[in-house]
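K.L.:
Sequence and predicted structure, then a few things I'm wondering about:
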Amino acid sequence: MTEMNMLPPGLLVSAPSSGTGKTTVMLGLLRALRDDGLTVQPFKSGPDYIDPAFHHAASGRASFNIDTWAMDGGLLNAIAAQAAGADICVSEGSMGLYDGVATRGQSGFGSSAETAQRMGWPVVLVIDAGGQAQSAAATALGFQAYNPDLPIAGVILNRVASPRHERLIRRGMDHAGLTVLGVLPRRGDLALPERHLGLIQAVEHPDLEAAIIGYAAFLRDNVDLAAIRAAAVSGPALPGGALPKPPAQRIALARDAAFSFTYPHLLKGWREAGAEITPFSPLADEVPCPEADLVWLPGGYPELHAGALAAASTFRAALRQHAETKPVHGECGGYMALGAGLIDKDGTRHEMAGLLGLETSYEKRKFNLGYRRAVLTESMPGFAVGAALRGHEFHYSSILQQPDRPLAEVFDADGNPGAQTGSVRGNVTGTFFHMIAEDVA
């Protein structure tokens, strides 16, 4: 008999578009509920590798991505099961509520609405009320009518300019029959710092704890927390599933401000399967564990630390020594660091590890964003030739040269082939996409 997992009550915080303030609302809500004595399980809808670290800081529990394009039903169920022991689940959407891709993936098109429906969660819609009044209700009503099967628990009005502004908006919401769960006055100091990939990393925030405390106080003063708790719904019982298996038994994982983009469900799966994960810092010129079977360099911001990486001679020498007999793999920023050289935004070339012939440039910026499906033409750690992987790409770097054998045939979400195929040379492999899951279809 298949074991069934009953989820705690939950809801999803979303918005009509990016830039509405839903992340600050999410962080304030997580901390406020935690301060009320609840055990809160955070989730992130979609392939975001920055927000989960902020969620963890606010809630005290690891946050996991739920991705209906890249993940099959078994993996989605296994990730949902991470909520065991929690009192409430709160998930943050990505982009706009209904934004996804054109072609169905493992179980859907990747929208936050799909996440909410699959998990049985109603939606709290964060509306940026700046520049409108009663028209904000028409926006919210349109989102409710777009999919009548997806319940909208209510709205949180953000960036409200004055009591008069609030009265006008509330009049529109009353007319539309929509519940107002909170009204947030306009404040310029609530924005999280950003850079070219979106938010800065949680570890880089100058005083993240103070910021989260401030968000929680702001939410408590302006949002009906009791009504939000009451709006959370327990979804259907889900059958069990399995998290991803580790690519090696002993994994040396680069972990610092230059290399931090790892999906929590991967690390959780690797550890639960018995893998030993040993972090080390290339920026601190640390060496990977000599006993490691695999060195894994995740994505991050090597372009911001290229000088320090070029000067990390002890790290690079140890990496080269490891690669003589054992595998090394890099994703996105890690892939760039394994190459021959990296040109920063000022046009300065920095020598990288030289384990691949890849030359990349951040001076010649090219926006690369979207889901990826890769079919391996060469083996890589944990996967044989012919394996299909699903992942996501998000960077601004251009490839100047890529002389090594391609690692895979890579396609976008609609099946169109891409030029960024990854590389392989000896025991070293790398890709520009971040792996989310194996495609078992």
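P.N.:
Perfect, I can see it now.

K.L.:
When you work out contacts or count neighbours from here on, use the C-alpha atoms and nothing else.
P.N.:
Fine.

K.L.:
any chance you could map the helices in the stretch 101-250 of the chain?
P.N.:
Secondary structure of the stretch 101-250 of the chain (DSSP state H, counting those that start in this stretch): helices at 112-119, 135-146, 163-176, 208-222, 225-231.

K.L.:
now for those helices, which one comes closest to Ala318?
P.N.:
Minimum separation from Ala318 across the helices of the stretch 101-250 of the chain (C-alpha to C-alpha) falls at helix 208-222, 34.1 Å.

K.L.:
what's next to the closest one, contact-wise?
P.N.:
Identification of contacts with helix 208-222 by C-alpha atoms under 8 Å, 6 or more residues apart in numbering yields 24-25, 27-32, 57-58, 182-184, 190, 202.

K.L.:
Below is an additional structure, to be compared with the one above:
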Amino acid sequence: MAAALVISAPASGVGKTTLTLALARAWRNRGLNVQCFKSGPDYIDPAFHAAATGRASVNVDSWAMDRGAIAHLVSRGADADVVLAEGSMGLFDGVAARGVSGTGATADIAEMLGWPVVLVIDPSGQAQTAAAIAAGLRDYRAGVRLAGVVLNRVASPRHEDLVRRALVDAGIAVFGALPRHAEISLPKRHLGLVQAEERAEIGQLIDETARFVAEHVDLDAVLRSAARWLPQPAANGLNVAPPGQRIALARDAAFSFVYPHMLEAWRAAGAEISTFSPLADETPDASADVCWLPGGYPELHAGKLAANARFRSGLRAFAETRPVHGECGGYMVLGTSLTDADGLRHEMTGLLGLETSFAKRRMHLGYRLAELAAPMPGHQPGARLRGHEFHYSTIVAQPDAPLAVVHDATGAAMAETGSRRGHATGTFFHLIAEDR
């Protein structure tokens, strides 16, 4: 049986990722096998989890996935000693309308799996009120059990004492307190998946974080508070069809994001995946029957992509006879042009008429439910696809036929419908699952 916990907080930016990575690495350094998960659609944190544990981490999402899919994904922790699910946003934060099995809130996963929650509390600018917040979170939903709290950014020993006393009086365990002056954080930069050349740097940072947290947090007490969990057999797995039998997947610093569970589902269905690097001016494998360009950061490499004539001509030649699909950044590269943050226009592959710009940044963020108006690799017209969109680009032109009717989680229609032309298709959302 594994010891299972959820790491959450009252809000974003409190230190969930820092604590998750520190606990995972500290326990791994003790010789324990640690498996991490990420609640919600965030695609950066699972890469950090993998760096901390040496095991692939996947997303579990109550808005996009049913209980069977979630049970199937978490069963990968069956051979672990410790299982940690890192939450997103605040513990109960999700969308207004319920999805497949919940609203996307971390609390959905905690209740569904029966895993107690360790809260990261930042008491900056308050003292006893921090206990009131923790008690409110503990009592808000009957099916969610609070294990205890870790305080982050504590101002002084006196400050810590005030907060600790209030929490203990409220019947809430305090596992430790991290001082503000020694705050630790991960670098705020474009990472996507952790690139190979960054692994040494990230590994050193995680080691330092683990040592710091181990000095201030009672790791044994945290472990004792965990649920003893043994995964139950899942009635069904992921409802994700591979886009083809042999998939040419763009994979480098410009195309760094695809959900790990998607690749695993494709391979489990018998598909073969070969990777190529557009940044290295490579072309898709000639033996592939479909090409997939995932999201990433093409805006950071737009000049190089525009200059890589071999990649661009090779992709166009591939698309003459076989499907090519792009998600978000990959969709932009399939378009006619991409204007970077400095206002420079770069020619892209031209397989679609899409023109995008980062000159005026505007955030597009949220769940998406798309009903396909035409086929895309792996999915037929009428299929209902659930995904997530997160980018800062604006559409200058989107002249091709729409690929889908797309709505957000509230049911509002979205302008980002995706496009189709010939064998090329693209979407701004990253696919998570298809409705059964």
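P.N.:
Nice, thanks for sending it over. Worth saying up front: this structure is predicted, and the values here are computed from it rather than measured.

K.L.:
ok, back up a step: right, and the helices of the stretch 101-250 of structure 1 - which one's nearest Gly241 of structure 1?
P.N.:
Proximity to Gly241 of structure 1 (C-alpha to C-alpha) singles out helix 112-119 among the helices of the stretch 101-250 of structure 1, at 14.7 Å.

K.L.:
Mean distance between the closest one and structure 2 after superposition?
P.N.:
After superposition onto structure 2, helix 112-119 of structure 1 sits on average 0.6 Å from its aligned residues (mean C-alpha distance after the TM-score superposition for structure 1).

K.L.:
That helix maps to which residues in structure 2?
P.N.:
Per TM-score structural alignment, the counterpart of helix 112-119 of structure 1 in structure 2 is residues 106-113.

K.L.:
cool, stretch 300-311 of structure 1 as well?
P.N.:
The aligned range for stretch 300-311 of structure 1 is 296-307, by TM-score structural alignment.

K.L.:
hang on, the earlier thing: please identify the deepest-packed of the helices of the stretch 101-250 of structure 1.
P.N.:
Compared across the helices of the stretch 101-250 of structure 1, helix 112-119 shows the largest average neighbour count, a mean of 23 (mean count of other C-alpha atoms under 10 Å).

K.L.:
what about that one, distance to the chain center?
P.N.:
The chain centre lies 16 Å from the centre of helix 112-119 of structure 1; the measure is C-alpha atoms, centre = their mean, to the nearest Å.

K.L.:
Show me what it is in contact with.
P.N.:
Helix 112-119 of structure 1 has contacts (C-alpha under 8 Å, 6+ apart) with 11-12, 14, 45-46, 66-68, 93-94, 96-100, 108, 122-123, 150, 235-236.

K.L.:
One more pass at 7 Å, please.
P.N.:
Helix 112-119 of structure 1 is touched from outside by Leu12, Ser45, Ile66, Thr68, Gly93, Ser94, Leu97, Tyr98, Pro122, Leu150, Gly235, with contacts defined as C-alpha atoms under 7 Å, 6 or more residues apart in numbering.

K.L.:
Now render the residues you listed as CSV, adding secondary structure, distance to Lys366 of structure 1 and neighbour count.
P.N.:
Listed next are those as CSV, based on DSSP: H, G, I helix; E, B strand; the rest coil; distance: C-alpha to C-alpha, whole Å; neighbours: other C-alpha atoms under 10 Å:
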residue, secondary structure, distance to Lys366 of structure 1, neighbour count
Leu12, strand, 33, 31
Ser45, strand, 26, 25
Ile66, strand, 28, 29
Thr68, coil, 27, 26
Gly93, coil, 26, 31
Ser94, coil, 22, 27
Leu97, coil, 27, 23
Tyr98, coil, 27, 21
Pro122, coil, 37, 24
Leu150, coil, 37, 18
Gly235, coil, 41, 19
